[in-house]
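In: could you work out the structure for the sequence below:
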Amino acid sequence: MNTKGLNGAEALLHVLRGMGVETIFASPGSEWAPVWEALAKSGGTGEYPEYISFRHEETVIAAATGYYKATDKLPGVIIHTTVGALHATMALRAALHERVPMVVFAGESIAFGEDDSPDPGAQWLRLLTDMGGAAPLVERCVKWTFGLNTAALLPATIHRACQLAMAEPAGPVFVSVPMEMQFATMKHDAPPGVYVQPSTPDPAAMDAIAERLIAAKRPVIVTEGVGRSVAAVASLVALAERLGAPVLEGRNPSFMNFPHGHPLYGGLCDTAQLKAYLNDADLVFLADAVIPWHPPSALPGPNTSMVMLGDAPLYPQVPYLGLRADLVVQANVAQSLPMINERVNKKIDAGARAAMVKEWGAKHEQARAAWRDRAQSAGKVGVIDTAWVANELNAVLPANAIVVDETITHRYDLYRGLEAMQPGSYFEAAYGGLGMGLGYALGVKYAARNRPVITTIGDGSFNYNPVVASFGACQEHGLPALILVMNNSGYLSQKGGIPKYYPDGAAVRSRNFPGTTITPSPNYAALPLAFEGVGERVVKPGDLRPALLRGLEAIGAGKLALIDIVLAEVNPKK
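Out: The predicted structure is shown next:
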């Protein structure tokens, strides 16, 4: 790539575009003037990536994550020096754990006005610089970091950063770019714009997996991340049908990994449910999934073998896994599943496991019927329940809708109840930390402007989000989303630990649960009005569906919409 003679900012933009980066997600910062000048000079010709600002570092990393999940395209990210890096770290940690690639740049100063380059300003010496720069501050939350120490390395470093981000297992990388180097004239070209080609799964390893699956009489499949590829989901469906194996999703599915209406869908994992499915299982196949039972030593039994497949099956970012597996294969799941299917299909005829499919299908339908009964019953009481929310969403969601979820205690109800959703239409936004749901939704909407985006978010999660920055970006960039606040006026997950550990304790006896309330409950519905949006508060179950329809109509007209859905309070008044 030709970068010789360009200044550092132009080279940065040129290399990113040459590596296929179409969008730079940014938050404000004073050190990127050369980049802004280069963008202004280009006049939106497509020479450089599109630049879009999201007003807050946590929001911008979340938006880049949502964008990648919806497109599989590498995003660039620009943030503000060490302070911006610190704002961004929680969302970067989530991206690392979810294997979401992005190239993140933070500016800094290394000369403090003492050399011949343009003076960055006195604020750098006093307020904006830390020992070692920004890169060391985030190194445990990203895949790779580097602080540029000479302008000569700038083009090749950006090229390398893109390659490293996308190489399996993918993840965020971080480059600190001194402002002085953005002005400097580049003396070298960047390497050619090529990526490392993913390795082809080892045929012998695929043979080994297939042989175990074929030999198993009662296999069970568990996944959390197959849904990152819609094609991989189709392959998993074909494999499950041929094996007659039920498919369960792990405790924290980041995607919709299996059609919820399929007779082999076993639902979300909890330990009690897993025991029911694993009672007679002779093999568990973990396909892109962390061990779903807890503690790790609890299951499976000694007579059940376990096979693990994933591009990072040992999850090196996790300190403890408690792994007890008979076969562990590191390989791209989307590439591996068709190879496994080919081998299985040669040994098991279509329809040979029809009796098992029928058996699991009956169990599936029994669970769905119980769920529907619960959802319908929930609509007949005076207080809205999350099962009723899921029921009403099923009734009104357009076929092309995308749901972004940042709930905690309501997640299982909502996810179980979204029967109509298909792979590629659901993204989980909570991965160990809260405050990213609105940013996720923005990134997904930016990637899929013609599809309605609905965000389900707990009131506790909502309070962690940079709401003003997110709503402002919705308004500025024309990214309307329907936000459903699950409002129980508190933190149910926090309260749940007290009776669990102290069932007869003082808190339970006095009904005093310190720190678990969000009261008085704010007028959440008023917030979108400041951004030319609409909002309403719903208290009665019968009023929810009309409100959802109005919300969908509003975002169809290009407006931000929020519905404050009032649930039973965490701590009812005495």
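
In: for the rest of this, base every contact and every neighbour count on C-alpha atoms.
Out: OK.

In: check which residues of stretch 390-409 are buried.
Out: Within stretch 390-409, the residues that count as buried by 16 or more other CA atoms under 10 Å are 390-394, 397, 401-408.

In: and which of the residues you listed is nearest L414?
Out: A390 (5.2 Å; CA to CA).

In: chain center to the helix or strand where that closest one lies: distance?
Out: Assigned by DSSP states H and E, A390 belongs to helix 386-396. Mean-position distance between helix 386-396 and its chain equals 22 Å (CA atoms, centre = their mean, to the nearest Å).

In: cool, and stretch 331-346?
Out: Centroid displacement of stretch 331-346 relative to its chain, using CA atoms, centre = their mean, is 25 Å.

In: same check on stretch 480-500?
Out: That offset, for stretch 480-500, works out to 19 Å (CA atoms, centre = their mean).

In: ok, now stretch 25-32?
Out: On CA atoms, centre = their mean, the centre of stretch 25-32 falls 24 Å from that of its chain.

In: can you check stretch 549-564 too?
Out: Worked out by CA atoms, centre = their mean, stretch 549-564 lies 23 Å from the chain centre.

In: and this one, so I can compare the two:
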Amino acid sequence: MTSRYTTSKALLEALQEADVSFIFSNLGSDHPAIIEALAEAEKEGIDFPKIITCPHEMVALSAAHGYAQVSGKPQAVLVHVECGTQNLGAAIHNAWKGRVPVLIFAGTSPYTQEGELRGSRNEFIHWIQDVPDQPGIVRGYMKYTHEIRTGKNVKQIVHRALQIAQSSPKGPVYLTSAREVLEEEVEKVEIHPEQWRPIAARALAPQEIDPLVKDLLAANNPLIVTSYIGKNKQAVKELVQFCEKLAIPVLESVPNYMNFPSDHPLHCGYQWNTSTQNDLIEKADFIMVIDSDVPWIPVNNKPSPNCTIYYIDEDPLKEGMTLWYIPSKRFFAADAETALRQLNEVIKNADIDSLQVNERRKQIEKYHKAQREEWKKAEQFFDDIITPEYLTACIREVCDENTIIVNEGISNFQTLYTHLQMTKPGSIFGSGGGGLGWNGGAAIGAKLADPSKTVISLTGDGSYLFSVPSSVHWISQKYDAPFLTVIYNNRGWKSPKLSTLAVHPNGIANETNQFFVDFTPHADLSKIAEAAGGAYARKVENPHELKEALNEAIKTVKSGRSAVLDVYLPAISQENQMREEKNHSTV
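Out: The predicted structure is shown next:
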């Protein structure tokens, strides 16, 4: 059979040239030309990105997301027309809000119906899946959308899309093409990938640096707030150097990475949906916010009116958020590592009040130590109950420098960061968004990106179910990507309950303990993974068994088999009763 050089083959070549290793795919009737090109490549020994068959698109995009976070390299996701695009679901939101580069390709229904071109409509579904504006489904979440109309420039389009995806602020891109175009025979085009590199990092304008440094050095109580500076390991290094020079405390607000070593004496904790005023924010007379979308929640927790604020971010205007503002003196569109390098160079020779800095350092170190002592007290178990704090402390004990944590704890988000106390850049990742179900696919992507790592996924029972665990664990087994899942199982959705109590603390829902979030009857969640992917499955209800179960699960994962521990925390339906009993015993 004579080989044909088609648009599909050129598309796959372009992905290979761009250093894409995997195509996380859910194939459909729009992909015959791609399937044919892949089959021919396998037969002829041609190197194309490896196909990872994903029985659910949410898992596919979450896996590409996790891979990109660990490796720094964007991967491709291949889905079926508008139905597959819609099935990407919340993963699209996560990639957009998490600033993660990924290329999504979807076919479209053929545009001929009487055999005028190869690939013309020949299945009833081609009429049913023909929609007016397929890219409109995702346009609000993409940096770039484009329809490939010919194979003659498909390589240029793919490289341009990936250049946009990788340029700050990074994000997903979406390409489409009809079957007839994918089947088109074309002449081969040579591309030089080095001509399609991402846009260079942006720096602070030189004239803006001196006023910032002047305000900083005049401050008595400066503070750094960050959320995702840790996406760049070198930026963390620069931040540590900057803070050590001037004894500036660091607060992590809704972190998605390890942004500052938790054991560093200048690290002063984490915050999420805190309902109280953070004393460091309240006391600060200078705050530099670096890479943080939500540095504080003003209704409960905000700086004083006299505090001088500077804001540094790749996207300081937040044009994708319709309501967003903070009272900053100046906003800078700059790369965190580059900006901190500039600032470190300036303060190296600045006139610094060393007595003031040394006194501040002593106070911060005292604060840090007292804070850690309080954290430690919360890690004890009592009355044969497994608390989230105790569970997280036990997980911390089985982690080492070769561990990657995938965190989708949601209602236990702050607890996880507080009691894991990560110290190494690249050791923990969050989705960056609010689309639940990211954890399973992300763990697969993380493991594929660095097979030498031990990957641990931490999730609530709700987000575990959202992750499509049957597909996740089938993929994990098929592609030799074992990881440990620990389910923080409170048998319900706790976050809606917390949201209700925050608005109606003395309402009828609280009085009757009816929040409509109870998962009764309770499912045996770990058995899903066992049935779908042969995972080690175990339910843990006794705190005395917890450490042994974690060690056994880690041992299993390191031997090449995934494991799921379904750990029973106090049920949300019992919390009101437990609180009353505790209050009664105290009285």
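
In: picking up where we left off before, pipe the buried residues of stretch 390-409 of structure 1 into CSV and attach distance to G8 of structure 1 per row.
Out: Shown next, in CSV, are these (distance: CA to CA, whole Å):
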residue, distance to G8 of structure 1
A390, 51
N391, 54
E392, 53
L393, 49
N394, 51
L397, 47
A401, 41
I402, 39
V403, 40
V404, 37
D405, 39
E406, 39
T407, 42
I408, 44
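
In: from those residues, pick the one nearest A85 of structure 1.
Out: The closest of those, once distances to A85 of structure 1 are taken by CA to CA, is E406, at 22.7 Å.

In: OK, contacts around whichever residue in structure 2 pairs up with the closest one?
Out: Under the alignment (TM-score structural alignment), E406 of structure 1 maps onto E408 of structure 2. By CA atoms under 8 Å, 6 or more residues apart in numbering, E408 of structure 2 lies in contact with G430, S431, L436, W438, N439, S457, L458, T459, G460, S463.

In: and E408 of structure 2, how far from P451 of structure 2?
Out: 21 Å (CA to CA, to the nearest Å).

In: also E397 of structure 2?
Out: Taken as CA to CA, the span from E397 of structure 2 to P451 of structure 2 is 21 Å.

In: again, but for K283 of structure 2
Out: 45 Å.

In: what of T112 of structure 2?
Out: For T112 of structure 2 relative to P451 of structure 2 (CA to CA), the value is 45 Å.

In: run through who's touching stretch 453-463 of structure 1.
Out: Against stretch 453-463 of structure 1 from outside (CA under 8 Å, 6+ apart): 401-408, 410, 434-435, 437-438, 441, 444-445, 480-491, 518.

In: same check, this time on stretch 91-102 of structure 1
Out: By CA under 8 Å, 6+ apart, stretch 91-102 of structure 1 touches 58, 61-62, 64-65, 68-69, 74-77, 140-143, 162, 165-166, 169-173, 254, 317, 431-433, 436.

In: take those and keep only those in helices.
Out: E58, I61, A62, A64, T65, Y68, K69, C162, A165, M166 (DSSP state H).

In: can you map out the helices along the stretch 351-500 of structure 2?
Out: 354-377, 388-398, 413-420, 438-449, 461-466, 469-478, 494-503 (DSSP state H, counting those that start in this stretch).
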